[in-house]
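>>> only geometry, no sequence info:
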């Protein structure tokens, strides 16, 4: 589905069109969930955090001034909601995010093999992110998966420029270390 610009949906929502807000949720729900998942590392908690964040955003939409991108404003709400839940829960259970269904109707053998390789890579990266500190995983997710700028990450996470850069640097290093450990362990199990 092709979406309109966020401003279109915001304007329609403020005019009372709830379907427009539904479209805005559909447009951003995957990224909101992914960010919450990086922090909470629990699928159910992440889903609830993302849902609650969308509710808070809806009730505060009239205060959105447009000084920053809507996604920056929304992800800050998601980030704060997930952090609040993490503080309340005080437990750090790690559950792997389910790998997306990659098989498509009518794919040939090579496409199926590529899909399996992609799914395996995604699983390794997910395991690596789950093993990291929440703040590093969130920073990497925002920067690489959601393509937020360092300035936007500063706003979302309420951190300084240098702190964001440190999180990204440490996060990349720790993710690489985690991936080395995970893949080494997988190779040992194959032998």
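Looks like it arrived, so ask away. Here the structure is a predicted model, which is why all the values come from computation and not from measurement.
>>> drop to CA atoms for contacts and neighbour counts, all remaining ones
Will do.
>>> Which stretches in this protein count as helices?
6-14, 18-40, 43-60, 70-89, 109-130, 134-140, 150-157, 161-190 (DSSP state H).
>>> and the angle from the longest one to helix 109-130?
Right, the one you point to is helix 161-190. In terms of direction (axes from the mean of the first three to the mean of the last three CA atoms, to 10 degrees), helix 161-190 departs from helix 109-130 by 120 degrees.
>>> For residue 160, the count of nearby residues, please.
Using other CA atoms under 10 Å, residue 160 has 14 neighbouring residues.
>>> The structure to be compared is supplied as follows:
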């Protein structure tokens, strides 16, 4: 990849302009694209794989695939949609290679009946260190409970409740019907409700962060690998 930088302030650029800059070899544009979309892609990958390390690897591989084929992005879909599809295809490919198949029909029959709906309110801001420490502990408990969900339920739950994608987006990404998204989400909520007390759900909006050192690490690794591309 040709290494070209500018002194432009790219933070206010929209995705289309960032793509144009990236095609010109502006490395700052690649960084801004990654920083803007890292969290969504990581959450999508982690929802499928259930592993921090594997999700990071998949996000990096997805970016490399996207950036080395940036000329194929026509702008017919949003950049976030295009990137998410690439990352999810990579994550699903890893699952298929592991040959871990979930018998969803058996799971859903075992969870028969109407699933109760959980609400996940936005936590109120606080500067209390003890409250923040308690929230961090609860968040880890929530993350652990989500990790234990069957993969197909977990991926839907991560997209709908954590990343707040629409039913239609989730169905499109996973290649399933919107009705199936609703059913799996209800089953996931039911399983989580059995594992957690009501007070734990207040931490959901803080769950699975992707910022700070982790975000920078993935961005830096992708940039290093891109610079080695011919």
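Structure received. Fair warning: this is a prediction, and the values are worked out from it, not measured in the lab.
>>> okay, the helices of the first structure in TSV with mean neighbour count next?
TSV is the format used below for the helices of the first structure (neighbours: other CA atoms under 10 Å):
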stretch	mean neighbour count
helix 6-14	16
helix 18-40	21
helix 43-60	19
helix 70-89	19
helix 109-130	16
helix 134-140	24
helix 150-157	19
helix 161-190	15
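>>> Can you tell me the centre-most residue of the second structure?
Residue closest to the average C-alpha location in the second structure (CA atoms, centre = their mean): residue 43, at 2.1 Å.
>>> Counterpart of it over in the first structure?
Under the alignment (TM-score structural alignment), residue 43 of the second structure pairs with residue 34 in the first structure.
>>> What distance do you get for its match to residue 79 of the first structure?
Per CA to CA, to the nearest Å, residue 34 of the first structure is found 11 Å from residue 79 of the first structure.
>>> Ok, residue 33 of the first structure next?
Remark: distance between residue 33 of the first structure and residue 79 of the first structure (CA to CA) = 10 Å.
>>> per the alignment, residue 168 of the second structure corresponds to what in the first structure?
Using TM-score structural alignment, residue 168 of the second structure sits opposite residue 151 in the first structure.
>>> how about that match, what does it touch?
Contact partners of residue 151 of the first structure, counting by CA atoms under 8 Å, 6 or more residues apart in numbering, are residue 161.
>>> measure it to residue 178 of the first structure for me?
27 Å.
>>> hang on, the earlier thing: give me every residue that touches the match of residue 43 of the second structure.
So residue 34 of the first structure contacts 46, 141 (CA under 8 Å, 6+ apart).
>>> mind checking how far it is from residue 78 of the first structure?
Spatial separation of residue 34 of the first structure from residue 78 of the first structure under the definition CA to CA is 10 Å.
>>> list residues touching both of those two?
With CA under 8 Å, 6+ apart, residue 34 of the first structure and residue 78 have no common neighbours.
>>> what range in the first structure matches stretch 178-195 of the second structure?
Against the first structure, stretch 178-195 of the second structure falls on residues 161-178 (TM-score structural alignment).
>>> For the matching stretch, give me the average deviation versus the second structure.
Compared with the second structure after fitting, stretch 161-178 of the first structure has a mean deviation of 1.6 Å; criterion: mean CA distance after the TM-score superposition for the first structure.
>>> Residue in the first structure paired with residue 128 of the second structure?
Counting by TM-score structural alignment, residue 128 of the second structure corresponds to residue 111 in the first structure.
>>> Stretch 8-16 of the first structure aligns to what range in the second structure?
Against the second structure, the aligned range for stretch 8-16 of the first structure is residues 17-25 (TM-score structural alignment).
>>> meant to ask about stretch 52-66 of the first structure
Counting by TM-score structural alignment, stretch 52-66 of the first structure pairs with residues 61-75 of the second structure.
>>> ok, residues contacting the matching stretch?
Residues outside stretch 61-75 of the second structure that contact it (CA under 8 Å, 6+ apart): 16, 19, 23, 34, 82, 83, 86, 87, 90, 222, 225, 226.
>>> ok, and the closest non-adjacent residue to the third one?
This means residue 23 of the second structure. residue 70 (7.0 Å; CA to CA, 6 or more residues apart in numbering).
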